[in-house]
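Student: here's a sequence, model it:
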Amino acid sequence: MTGRGSAGGLATVTVVGASLAGLHAARELRAQGYDGRLVVVGAEPHAPYDRPPLSKGFLTGASPEASLALTDGEEMAALDAEWRLGVAASALDPRDRAVLLSDGRRVPTDGVVIATGATARPLPGPRYAGVHTLRTLDDARALRGELTNGTRRVVIIGGGFIGAETASSCVALGHHVTVVEAAPLPLVPQLGPDMAAFCADLHRRGGARLLTGTSVARLRSTTGGTSPHPGADAGRTPLGPLGADAVRTPLGSLGADTTLPYSGAGPAPLLPDADPAPLRISADPAPLLPGTGSTPPRTGAGPALLPANSGAPDRPEAPGRVTAVELADGRLLPADVVVVGIGALPNTAWLANSGLPLRDGVLCDEGCVTPLPQVVAVGDVARVNGARAEHWTSATEQPRVAVRNLLAGHTVESVTALPYFWSDQYGSRIQFAGHRHPDATVRVVEGDPGEGAFLAVYEHEGRPTAALAVDLPRPFLRVWRELRARHAAVAGGGDRSPGGRAEPYEVRGALGSRTAQARAGPGGLVSRGREPRAGGRTQEGGGLDPRRGRRSGGGRGARAAGRGTRQEWDS
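Tutor: Model prediction:
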């Protein structure tokens, strides 16, 4: 097998998840010198694509599907990976060192990067036509199709970032939009009450109707049936208020802390090369992202998302189409289209019998390492050092640290990235960086919220900890750099050397304009992307190629620093 003597004794590494975090993990493996067999498993049939534009430019039609591509055929070939797309991972077998796939195949492996992301939290009950979530490309295709058939009455359940961006896009398309938020104000957990009030006013100024302090009781349909939801009837078990995409209570069904059952005295024997006919890029892949100049590879024929890889329970299809949303206070909102934006669930169901500790994500140490040293987790699915945060820094910064620790066989570096996100709503750009302490005070240091453009700094115990800007990108970038330097000093790490960590950016060049972004999630900030800056994606040194976001320098034969004695799966 190729690379039998490769980095850290890992003949095969399997990346489970082919979205932003999974792609970055594959890039990092090659950039850090891993030259063994690399397998990338993706539940969706699509090549890696950018999710955040789905609620903005893609939904309105301003951004073509081709612009969503995060990679191309050239880079995918250069990574020399086996791309198994359209098939989900169904289980992880640590004893036999294998990832089991939903089509029955097994992938023997020596190391695993878990990057399965999260699934949009659905409303409980049957699924009526016209009710949508917005997480995947297929979700966005379906919703966009409904929004192009004349003026519609759109009800959006959830006033978080996904709900707000979707509402903004629907208003831009000429639809009648109502946003339902269970909390008194949207986005209070992320921004605090003062700045949340500003965001609430964006809905009103932008042309959407915002209803706060009320939850959804049920949906009504053309068949006369109803789909009950929390707060509908006495005696029903409430699942928590709907409409707050920041409400993310860990669900017991996702697992709890467990004790690893494998405690053998020595390393488990390596499996022989029992995976016949490794499946590589198809010779005639179906064009899934037209117009990219390449046809993303597809292997397998599984559905875009299988229950084995999902954090959300299956719901039965229901006859009829949604006609109205009934609120807990008795009001009835006529609806042709309903969009549910009430948070996300980490995709951990496939790990239920793996022995890994699961609690609102995969529990990891500060270096993304799980109790099994050959298994690391990154991105939306990873609960790193007690926190799970679905923002850009999770998906793009964690893989570098996780891969280094995977190749070393133990934790040699910790994640120290400063959370960052941005969001476009009703023509305004909102940017946030840092950690907002619940007791923080907020001070406007530039501009005026009443005029729509301002910069605010959050302070706790006399120190700045976070910043929020609306339509002031340059002042924000200055404060962001100061926060990053302070955060790095407190974390005892500092920026990546050489060249520093990637700054917020937008690339404009031969490939057009592309922003790489991440998505909202429980336990942390909601990342919406990167911000304009002069030049390429990083400062000087080994960083990201500004043309395609791939790593420059550190070729396939390079050695990764910090490789130590490996621990085995069963040790």
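Student: drop to CA atoms for contacts and neighbour counts, all remaining ones
Tutor: Noted.
Student: give the buried residues for stretch 449-463.
Tutor: Within stretch 449-463, the residues scored as buried using 16 or more other C-alpha atoms under 10 Å are 453-460.
Student: could you single out the nearest of the residues you listed to residue 370?
Tutor: Among the buried residues of stretch 449-463, residue 460 lies closest to residue 370 (C-alpha to C-alpha), at 32.1 Å.
Student: what's near enough to touch that closest one?
Tutor: 437, 439-441 (C-alpha atoms under 8 Å, 6 or more residues apart in numbering).
Student: for the stretch 301-450 of the chain, which segments count as helices?
Tutor: 392-408 (DSSP state H, counting those that start in this stretch).
Student: selecting buried members of the contacts of residue 460 in ChimeraX, what would you type?
Tutor: Only the buried entries of these go into this ChimeraX selection, using 16+ other C-alpha under 10 Å:
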select :437,440,441
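Student: for the contacts of residue 460, give me JSON lines that also has distance to residue 204.
Tutor: Shown next, in JSON lines, are those (distance: C-alpha to C-alpha, whole Å):
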{"residue": "437", "distance to residue 204": "28"}
{"residue": "439", "distance to residue 204": "28"}
{"residue": "440", "distance to residue 204": "27"}
{"residue": "441", "distance to residue 204": "26"}
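Student: let's compare: structure for the following, please.
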Amino acid sequence: MARTVIVGASVGGVRTAQALRAAGYDGEIVLIGDEDVPPYDKPPLSKALLAGTTTADRIGLLRANAAAEARVELALGNAATGVDREHRQVLLTDGTSQFYDDLVIATGARARPSPWGTPPGVHVLRSLADAEALGVALRAGGPLVVIGAGFIGAEVAATALGIGLDNVSVVDPVPVPLSRVLNPDVAAVFGALHTTRGVHTRFGVGVTDVKETGDGLEVYLDDGSVLPAATVVVGIGAVPNDDWLAGSGIPTDDGVLCDSHCRSIEDPHIWAVGDVARWWHPRYGRSVRLEHWTNAVEQAVCVAHNITHPEALRDHTPVEYVWSDQYDWKVQLVGRTGGEIAHVRVDGADPERSFAVLYADESDRFIGALTVNWPKALITCRRLLNRADAVPSSLPEVRALVDDVRRAARMGAR
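Tutor: Alright, predicted model coming up:
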């Protein structure tokens, strides 16, 4: 009987196991996870779980009874340490191994560590244990300093204010938040969002050190100022968990290197899914790695199909999609955004808190969108970017359609 071993028990690994069964795979499935808790979803960690509006039980991805029903063996609390490709075995921390016919690497990414050390009170946020420890620290009160104004940093700051902290600072050397995914003028809107809600924003200023004092922590900035803190959250990006593959002969370069089918470029029986996968994207003509929940889910389905139907391999050609909840704003991005890409803003029914930003390439072809509190505009943009005929829409065409969405919404409100 065929045997697939999946290393990594977050959304990518769990959805691969489920998708294998949905695709008709009848072999054995083993799901290996390094944490000794049942698989759980990670987006709520910086939002609902940290805020205390949900619990660890409610964000579970695969309970033991559901795993048993699907004939998925859970091997939790025993991290993978290497791969013996010659004998097709995954080596584990406790000295045992798991044989595979196909291996799916879904080990995700870990928080980039603090370059200023980790004295008591300094946190990162990537795991359930991280979120639970941070929640305890925030509820103890005191100033919070968030280093990094990406999605994690922005969400933690918003959540902290929501649970009652009244002294929250966000520090980042970039001049505007979310600078990796938004162009400066649009990103400035989000900087203003945090400022108006009461966050002390220190953009364009770097951190030089974090020191423990008798009363807590001090965060030293490169402009000479010092911020007192009871808690510091370091949110400066993520690193793919591929170092455990060293010596296996599986090629990695900021992720496991794969072809367009998400199959290792070196071994046809090894696949990668989620944040750890770097695969050849046919639509873009280059290798990409995406740290998006939706990509992990879609990639899992693609890999499960390819394992089950090797005679009819599919390419993985997703259109990027990511969302973030900050205060009462629902922020959604689809396709390619940010940088120097040409863009135009279209206001929704309430321009102060509802709008879309449409992006186009040098040929004026629509390639991406940001929407804020405007789900119908997001649906329109995703449909156009995913259109089956693969004919790109023009930016004026998309703007006209989004304008139609706004007019229809206003008519419905009358």
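Student: and the two most separated of the buried residues of stretch 449-463 of structure 1?
Tutor: So, the buried residues of stretch 449-463 of structure 1 by C-alpha to C-alpha: farthest apart are 453 and 460, at 23.5 Å.
Student: gap between the aligned residue in structure 2 for residue 52 of structure 1 and residue 256 of structure 2?
Tutor: Aligned by TM-score structural alignment, residue 52 of structure 1 pairs with residue 43 of structure 2. Residue 43 of structure 2 sits at a distance of 23 Å from residue 256 of structure 2 (criterion: C-alpha to C-alpha, to the nearest Å).
Student: these two: which is more packed in?
Tutor: Looking at residue 43 of structure 2 and residue 256 with other C-alpha atoms under 10 Å, you find the greater number of neighbours at residue 256, namely 29 against 17.
Student: separation between the more buried one and residue 346 of structure 2?
Tutor: From residue 256 of structure 2 to residue 346 of structure 2 the distance is 39 Å (C-alpha to C-alpha).
Student: check residue 242 of structure 2 too.
Tutor: Distance check for residue 242 of structure 2 against residue 346 of structure 2: by C-alpha to C-alpha, it reads 41 Å.
Student: quick check: the aligned residue for residue 152 of structure 2 in structure 1?
Tutor: Using TM-score structural alignment, the partner of residue 152 of structure 2 in structure 1 is residue 162.
Student: same deal with residue 255 of structure 2?
Tutor: Matched to structure 1 by TM-score structural alignment, residue 255 of structure 2 sits across from residue 361.
Student: sec struct for residue 480 of structure 1, please.
Tutor: Here residue 480 of structure 1 is recorded as helix under DSSP: H, G, I helix; E, B strand; the rest coil.
Student: how about the strands in the stretch 151-300 of structure 1?
Tutor: 153-157, 176-181, 209-212, 216-221, 226-228 (DSSP state E, counting those that start in this stretch).
Student: what's the closest of those to residue 377 of structure 1?
Tutor: Residue 377 of structure 1 sits nearest to strand 153-157 of all the strands of the stretch 151-300 of structure 1, at 30.5 Å, using C-alpha to C-alpha.
Student: and the closest one, what does it pack against?
Tutor: For strand 153-157 of structure 1, the elements it packs on are helix 161-172, strand 176-181, strand 337-340, judged by 3 or more C-alpha pairs under 8 Å, 6 or more residues apart in numbering; DSSP states H and E.
Student: adding mean neighbour count, write the ones you listed out as TSV.
Tutor: Formatted as TSV, those follow (neighbours: other C-alpha atoms under 10 Å):
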stretch	mean neighbour count
helix 161-172	26
strand 176-181	25
strand 337-340	24
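Student: are we agreed that residue 20 of structure 2 is in a helix?
Tutor: Yes: looking at residue 20 of structure 2 with three-state DSSP, it is inside a helix.
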